[in-house]
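Novice: Take a look and give me a structure for this.
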Amino acid sequence: MRRFSQLLDDLVYTRSRNSKLRLIGEYLKTTPDPDRGVALAALTGTLDIPAVKPAAIRALAEERIDPVLLRMSRDYVGDMAETVSLLWPTPEGEPPEVDDGTIPIGDAVGRLREASRSDAPAVLARMLDHLDASGRFALLKLATGALRVGISARLAKQALADAFGLDVEQVEEVWHGQKPPYAELFDWGEGRAPQPITKDIPVFRPFMLAHPLDETRVSLHDYAAEWKWDGIRIQLVHAGGDTRLYSRTGDDISGSFPDIASAFSVSAVLDGELLVRGESQGAKSHGGSAASFNALQQRLGRKNVSAKVQGQYPAFVRLYDILFEGEEDLRPLSWSQRRTRLEGFIDRLDPERFDLSRVIEADSFDHLQEMRAGAREEGVEGLMLKRRDSPYVAGRKVGLWYKWKRDPLTADCVMMYAQRGSGKRSSFYSDYTFGCWADTGELLPVGKAYFGFTDEELKFLDRFVRAHTLNRFGPVREVEKSLVLEVAFDSIHASTRHKSGLAMRFPRISRIRTDKPAHEADRVETLLALAT
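Specialist: Next comes the predicted model:
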């Protein structure tokens, strides 16, 4: 446990991406099985211990620690696992861990997985009693899966590939066919076995991504244009009689969209945009009705989706590309060739669940620019420009695909509440709730943002919160309604879940308006007029 806790500490305090890759790689090369596989599962977010939930840890801690002290300390530290690890009292006569062999992480995870929901807290408490503060922190992070050490799943896979001389794209292609503690992956990496076979397994393939267009102008002779739809990019995979839907990060979201999964039963791998049917006239005019992203959110993240919800928010996929047809890998073909194959393939699919993202006809780049300028009114997110001779390659390759998003909307809002951040930001009030004025003169919350500002601006905002606090609610502070923030957002939607009747998409702080008095901030009615 000590080596894993040291790895977590090192990752938290290391900013360099290359240094993080080396730290993880060295750990994976020098740690025995199954501990390194369990650690890799934790770093990639695939470790699941269903019997242990954050609420259970909080309740367990309150049995040993004064609840008031726990709450106040959590407010200061900013992380429950770290707070509990520091405050947990060690019973007399129970020495802390003295070496890695005391509680290997594979053994610790195995005990928690075997425990029932009712027994798990006691099992966890016995291990916490036997560990020092560093070990307790590592154990709690393993138990909840909330590492928050600045590591993405992709970075952890890259570290694995670098450590063992593998191609990260090949690692991605076999990843979803493997389970912790990843014995086959390590056998492959250390030369004891060939690359794991993924035939008849619906595995994820890395997406081809696009660079922002910025000021670049391209020739429409070389590039095809499509609308950029406001849903979520997914990959559909059918193999071995099974279907999986993957998000752009490789997460399996099949459970949230069983209607799509059951409708796709042809051996292939497709790339498309997941949308919900709606009555947007702009979207209709460009290839079929699609509701706003707010409608899609009603289904995202649900493990079980009732027939009623499926009926209220019927999902469909607008197809962009085809990667495999049967066992034939089409990715080396040009975009134009793959497009022809996709146009022939789509006839085999249910038209209620699948349609084709059409290619935009424009006379010139200037004409295309005019069309982009009207993208918001047409209910789309912008444009995609794809080089006609481009193969389908993983990641962002310069000059192949471009995304040309519509300009963001902005609103001047008033800061209302601030909350402590997590990890590196646990000492700062870095999450801000902001509002606009209603007809009644009341300030109503319209959104929340925690990025878009520089480190210096964060320090300014933190000082403002501390100096202008009106009320405290645990880690949250209500502040004096005097600071105006210019908020940028991609779109805004009507929402019955919020008192203002609004929900912003991708809000971020674009400017601190110290020059503007709070009473001149925007009104809710102004934002309602922009809502879709």
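Novice: Please make it C-alpha for all contacts and neighbour counts, starting now.
Specialist: OK.
Novice: for Leu209, what are its contacts?
Specialist: The contact partners of Leu209, by Cα atoms under 8 Å, 6 or more residues apart in numbering, come to 394-397, 401.
Novice: Which pair in these has the greatest spatial separation?
Specialist: Ala394 and Trp401 (11.5 Å; Cα to Cα).
Novice: higher neighbour count, these two?
Specialist: Taking other Cα atoms under 10 Å, Ala394 and Trp401 do not tie; Trp401 has more neighbours (24 against 13).
Novice: please give me the structure for this one as well, since I'd like to look at both together:
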Amino acid sequence: MKAFAELLDRLIFTPGRTAKLTLLVDYFRKSPDPDRGYALAALAGTLELNAVKPMMLRDLVLERMDETLFRYSYDYVGDLAETIALVWDGDPEDRPQPRPGEVVRLMQSLGRTEVRKAVRDLLNRLDTSGRFAFLKLVTGGLRIGVSARLAKQALADMGGKDVAEIETLWHGLAPPYESLFAWLEGRQERPVLATPAIFHSVMLANPVREGDLDTLDPSDFAAEWKWDGIRVQLSHFGGQIRLYSRSGDDISAAFPDVVDAAVFDGVVDGELLVGGTSRSGEPTRTFSDLQQRLNRKSVSSRLLQDYPAFVRAYDILFEGQEDVRGEAFVARRERLRRLIEQAPEERFDLSPLVPFSSWEELETLRRNPPDPVIEGVMLKRRDSAYQAGRAKGPWFKWKREPLNVDAVLMYAQRGHGKRSSYYSDFTFGVWTAGEEGDVLVPVGKAYFGFTDAELETLDRYVRHNTVDRFGPVRALRAEPDHGFVVEVAFEGINRSTRHKSGVAMRFPRIARLRTDKLPRDADRLGTLLDLIG
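Specialist: The predicted structure follows:
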């Protein structure tokens, strides 16, 4: 584990993207199979192990350490894996250090009742850095500033390939990726994928910034609504059908109603929504309704009936076996129109174009969309090819202005990675009428949007105004005349039965610290309910 532990340690303290790439490429080149493949899977989030829960780790460390001392240690360090790695009194001196491949294969072979003993034994065998790497590996919580995309770019740099080639192969392969490394090193041919219905890297849009449209001719662009669902890709080749998320995760099992209705061959890019299609005449439902179908390994007949899913098609990558990504957008859209017309109307429709003649006219439409499920507009050059990634110029996304409310900080928790020593994860609330007067009710959580200097201010407030503790969570002083008010920006809001407040925000973030306001001046729950309509 030594080389992997050193890699994690250096990645945590290396801020620049280029420097991180250099570290990754060097590790992949020097480490043997299967160690580097399992390390890659851990970095990219594709490593599947028997679950090691934080509660089990706490129980193990409390077998040999006073609970109060551990709690103080955890509060000081801020990261569970690092805390346990430091306080564990193992004896690794005369014991060989296991390699990542050995650890992964052992954990994958264990039954549920065997995991606890194996974790204890490995913690005893490993040194401090090895324990840290092992715990990060088995808990799946690396949080070291390396995305799956960055890991794939490192592979491309290592082998002198285009990252789009890596993306194309990625979801047809599995850890420890030995055939992938052999190809990158020129030792064998390009890997043959297990399914022809593979995921193809999607084309992404750049947000419209100030001045971006000033030099562009509106007649060169087509506009369509940006729908508030999740981006998907439906692939049907060789009798095999797969539904993928934007990141390439196979979500077919959760949406059999969509998969079974894909009677066409090819690859379609679109938005997964629930409710009715424009062809069926039934209304499209909110993202909150779509969430009832997300993150499920299987789906009941009741859910299929109550939350019917469909795909609103945006683009086509392949028509049958023909790759049409190089054609102009308008030509691809005509192909897509014909294909969708032949598909079941309750499962597929075509995202409509938005007629406009000037940017001013389109901005008015953007601010006043005809459907609450619309979150903005997409701009696509009429002559644009379908390119993987986020190229500057061909496609833009112009979202609605974010909604804003003033809320009061109620709870705080330490962050992870380089923020593990700061309280940077916040729960905030607004006022509502209670039995004995106004009370705060939580309405969301946010952990970004503030600068490093503002984080220092927030962290200092938490440390000086904690009134209670619930494990790693601190309850903060939040009274009408004493508390911390923040301006929260968010992309949308829906009713939710899963939250005490009855509402759920979409993509909340802390936009400003409102040190000029008292908590009594923060918004009320009724304000949020009015936004829903």
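Novice: Give me the subset of the contacts of Leu209 of the first structure lying in strands.
Specialist: 395-396, 401 (DSSP state E).
Novice: Now tabulate those residues in CSV and tack on distance to Glu114 of the first structure.
Specialist: As requested, those are exported to CSV (distance: Cα to Cα, whole Å):
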residue, distance to Glu114 of the first structure
Gly395, 39
Arg396, 42
Trp401, 48
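Novice: nearest residue to Phe164 of the first structure other than its sequence neighbours?
Specialist: Gly189 (5.1 Å; Cα to Cα, 6 or more residues apart in numbering).
Novice: Just to confirm, what residue in the second structure is aligned with that neighbour?
Specialist: Structural alignment (TM-score structural alignment) places Gly189 of the first structure against Leu184 in the second structure.
Novice: Tell me, how many residues neighbour its match?
Specialist: 20.
Novice: Please report the distance of it from Val25 of the second structure.
Specialist: 12 Å (Cα to Cα, to the nearest Å).
Novice: what residues are shared contacts of these two?
Specialist: 155, 158.
Novice: which SSE is the equivalent of Trp227 of the first structure over in the second structure in?
Specialist: By TM-score structural alignment, Trp227 of the first structure lines up with Trp225 in the second structure. Assigned by DSSP states H and E, Trp225 of the second structure belongs to strand 221-227.
Novice: and what of Met416 of the first structure?
Specialist: strand 409-420.
Novice: how far does that strand sit from the chain's center?
Specialist: 22 Å (Cα atoms, centre = their mean, to the nearest Å).
Novice: how big is the offset of that strand relative to the second structure?
Specialist: With mean Cα distance after the TM-score superposition for the first structure, strand 409-420 of the first structure departs from the second structure by a mean of 0.9 Å once superposed.
Novice: Look up how far Glu487 of the second structure lies from the residue nearest to Val503 of the second structure when sequence neighbours are not counted.
Specialist: Spatial nearest neighbour of Val503 of the second structure, excluding adjacent residues (Cα to Cα, 6+ apart): Arg495 at 4.4 Å. Computed as Cα to Cα, the Arg495 of the second structure to Glu487 of the second structure distance reads 21 Å.
Novice: what sits against the match of Gly189 of the first structure?
Specialist: 155-156, 158-161.
Novice: Compare these and tell me which has the most neighbours.
Specialist: Neighbour max across the contacts of Leu184 of the second structure (other Cα under 10 Å) = Leu155, 24 neighbours.
Novice: and that residue, what pairs with it in the first structure?
Specialist: Using TM-score structural alignment, Leu155 of the second structure pairs with Leu160 in the first structure.
Novice: Return the list of helices and strands in contact with the strand or helix carrying its match.
Specialist: Leu160 of the first structure is part of helix 153-164, with elements assigned from DSSP H and E. Judged by 3 or more Cα pairs under 8 Å, 6 or more residues apart in numbering; DSSP states H and E, the packing partners of helix 153-164 of the first structure are helix 17-30, helix 35-43, helix 168-175.
Novice: What's the separation between the aligned partner of Asp214 of the first structure in the second structure and Lys399 of the second structure?
Specialist: In the second structure, the residue paired with Asp214 of the first structure according to TM-score structural alignment is Arg209. For Arg209 of the second structure, the distance to Lys399 of the second structure equals 11 Å [Cα to Cα].
Novice: Same drill for these two, tell me which one is more crowded.
Specialist: Legend: neighbour count by other Cα under 10 Å for Arg209 of the second structure and Lys399, higher for Lys399 (19 against 10).
Novice: what residue of the first structure matches up with Gly111 of the second structure?
Specialist: Checking TM-score structural alignment: Gly111 of the second structure goes with Ser116.
Novice: just the helices in the stretch 201-350 of the first structure please.
Specialist: Counting by DSSP state H, counting those that start in this stretch, residue ranges of the helices within the stretch 201-350 of the first structure are 258-263, 281-285, 293-297, 307-312, 335-345.
Novice: so which of those helices comes closest to Arg3 of the first structure?
Specialist: That would be helix 293-297 among those, by Cα to Cα, at 39.9 Å.
Novice: what range in the second structure matches that closest one?
Specialist: Using TM-score structural alignment, helix 293-297 of the first structure pairs with 287-291 in the second structure.
Novice: Distance from the matching stretch to the middle of the chain?
Specialist: Using Cα atoms, centre = their mean, the offset of stretch 287-291 of the second structure from its chain centre is 16 Å.
Novice: again, but for stretch 257-275 of the first structure
Specialist: For stretch 257-275 of the first structure - counting by Cα atoms, centre = their mean - the centre lies 21 Å from the chain centre.
Novice: Stretch 398-410 of the second structure too?
Specialist: Worked out by Cα atoms, centre = their mean, stretch 398-410 of the second structure lies 20 Å from the chain centre.
Novice: quick one: it aligns where in the first structure?
Specialist: The alignment places stretch 398-410 of the second structure over residues 404-416 of the first structure (TM-score structural alignment).
Novice: List the buried residues of that stretch.
Specialist: 404-406, 410-416 (16 or more other Cα atoms under 10 Å).
Novice: ditto for stretch 456-469 of the second structure
Specialist: Neighbour counts using 16+ other Cα under 10 Å place 458-459, 461-462, 465-466 of stretch 456-469 of the second structure among the buried residues.
Novice: now swap in stretch 101-110 of the second structure and tell me
Specialist: 101, 103-104, 107.
Novice: now what about that stretch, what contacts it?
Specialist: 33-35, 38, 48-50, 115, 118.
Novice: Look up how far Arg95 of the second structure lies from whatever residue of the second structure lines up with Arg126 of the first structure.
Specialist: Aligning on TM-score structural alignment places Arg126 of the first structure opposite Asp121 in the second structure. Asp121 of the second structure sits 11 Å away from Arg95 of the second structure, going by Cα to Cα.
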